[in-house]
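Student: predicted model and sequence below, questions to follow.
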Amino acid sequence: MTEQPPAAEVTLLRRGRSARIAWLCLGLVLVGIGFIGVFIPLLPTTDFLILALPCFARSSPRLELWLLRHPRFGPALVAWRERGAVPRHAKLASWLGMAVGFGLFCWAVRPSWVLALIVAAILVGCATWVLRRPS
């Protein structure tokens, strides 16, 4: 009697090799951009790592587990995966970033009031979505 491979491995075996490689490459690019965001202000880190998780789930359970167990980013990724939660400090940072971004947009572009209103409405919608996420 042979031992059965874990379910994650069986699922990966069913996928084509080229699809797994594509998901792996996309996940690695997203992690790379996320880690660059650690050093560059206003470039989000956690957002790119959240996007990398499903890529690794489809290509490399080992890398997915590495991200989930990462001492700095793992807790936020687990909270997002389990509850869709956004920490309060991240909510505040996103609201501040949207406000500063809108201010810079108005200052640099000097849009018509219609365009400014459209952009403001989109940002208010995004801010509302962030507000409604659990903390």
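Tutor: Structure received.

Student: from here on, just use CA atoms for contacts and neighbour counts.
Tutor: Fine.

Student: if I look at Gly32, how far off is Leu12?
Tutor: 23 Å (Cα to Cα, to the nearest Å).

Student: name the residue closest to the centre of this protein, please.
Tutor: Asp47 (2.3 Å; Cα atoms, centre = their mean).

Student: go ahead and confirm it touches Ile33.
Tutor: No - judged on Cα atoms under 8 Å, Asp47 makes no contact with Ile33 at a distance of 9.9 Å.

Student: next, count neighbours for Gly103.
Tutor: By other Cα atoms under 10 Å, 12 other residues sit near Gly103.

Student: host element of it?
Tutor: helix 88-109 (DSSP states H and E).

Student: same thing with Ala121?
Tutor: helix 113-132.

Student: I'd like to know which elements that helix is packed against.
Tutor: Here helix 113-132 touches helix 88-109, going by 3 or more Cα pairs under 8 Å, 6 or more residues apart in numbering; DSSP states H and E.

Student: what residues sit buried inside the helix it packs on?
Tutor: Neighbour-count burial for helix 88-109, counted by 16 or more other Cα atoms under 10 Å, picks out 91, 94-95, 98-99, 102, 106.

Student: dump those residues to TSV, plus distance to Val130.
Tutor: Output for these, formatted as TSV (distance: Cα to Cα, whole Å):
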residue	distance to Val130
Lys91	6
Ser94	8
Trp95	8
Met98	11
Ala99	14
Phe102	17
Cys106	23
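
Student: okay, pairing it with this:
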Amino acid sequence: MRILWLIGGLLALAFGLVGVVLPLLPTVPFLLLAAFCFARSSERLHNWLLAHKSFGPMIEDWQRSGAIRPSAKRAATLSIAVVFGVSLVLGVKTTVLAIQAVVLSAVLFFIWTRPNG
């Protein structure tokens, strides 16, 4: 069973790292999932992730109080605005834009109602 948790953690970590550069793929939820999986499979990887200079504090903030740092909130908001702006420029259908607006607004609402880390 540990090998499955390890594979899940590695996949989540990979998606989280891709999410650092792709605006539509979230980083933190995948890092939280990776930490969860590593806690059940690899103490070494779990400790590495928690001690990571960039990722560790975000994970600890979330685990401690469900908090998201203001800088992460701003980065997420900017990414969402850019993605929606690109959709507008590309002339995406109105129904798709409406769905995108509702979903992205819900994401922003969730992010901005979390405590600051």
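Tutor: Structure's in. What do you need? Computed from a predicted structure; not experimentally measured.

Student: ok, the residue nearest to the centre of structure 1 - contacts?
Tutor: For Asp47 of structure 1, the contact set (Cα atoms under 8 Å, 6 or more residues apart in numbering) comprises Gly34.

Student: ok, the alignment partner in structure 1 of Ala67 of structure 2 to Leu77 of structure 1 distance?
Tutor: In structure 1, the residue equivalent to Ala67 of structure 2 is Ala85, according to TM-score structural alignment. Distance of Ala85 of structure 1 to Leu77 of structure 1, computed by Cα to Cα: 9 Å.

Student: neighbour count winner among those two?
Tutor: Shown here are Ala85 of structure 1 and Leu77; by other Cα under 10 Å, Leu77 has more neighbours (23 against 17).

Student: wait, the more buried one touches Ile50, no?
Tutor: Yes - between Leu77 of structure 1 and Ile50 there is a contact at 6.3 Å, judged by Cα under 8 Å.

Student: which residue in structure 1 aligns with Gly9 of structure 2?
Tutor: Matched across to structure 1, Gly9 of structure 2 falls on Gly27, judged by TM-score structural alignment.

Student: helix or strand for the residue nearest to the centre of structure 1, which one?
Tutor: In this structure, Asp47 of structure 1 is located in helix 46-59 according to DSSP H and E.

Student: what's the mean distance for whichever helix or strand comes after that helix versus structure 2?
Tutor: Sequence order places helix 61-68 as the next helix or strand after helix 46-59 of structure 1, per DSSP H and E. Here the mean offset of helix 61-68 of structure 1 against structure 2 after fitting is 1.9 Å, by mean Cα distance after the TM-score superposition for structure 1.

Student: what does helix 61-68 of structure 1 rub up against?
Tutor: Outside helix 61-68 of structure 1, the residues that touch it by Cα under 8 Å, 6+ apart are 8, 49, 53-54, 56-57, 73-75, 77-78.

Student: if you set the cut-off to 7 Å instead, what comes out?
Tutor: Contact with helix 61-68 of structure 1 is made by 53, 56-57, 74, 77-78, as judged by Cα atoms under 7 Å, 6 or more residues apart in numbering.

Student: out of these, the closest to Ala116 of structure 1 would be?
Tutor: Leu77 (33.7 Å; Cα to Cα).

Student: so what corresponds to Ser54 of structure 2 in structure 1?
Tutor: The alignment partner of Ser54 of structure 2 in structure 1, by TM-score structural alignment, is Arg72.

Student: helix, strand, or coil at that match?
Tutor: Of the three states, Arg72 of structure 1 takes coil according to DSSP: H, G, I helix; E, B strand; the rest coil.
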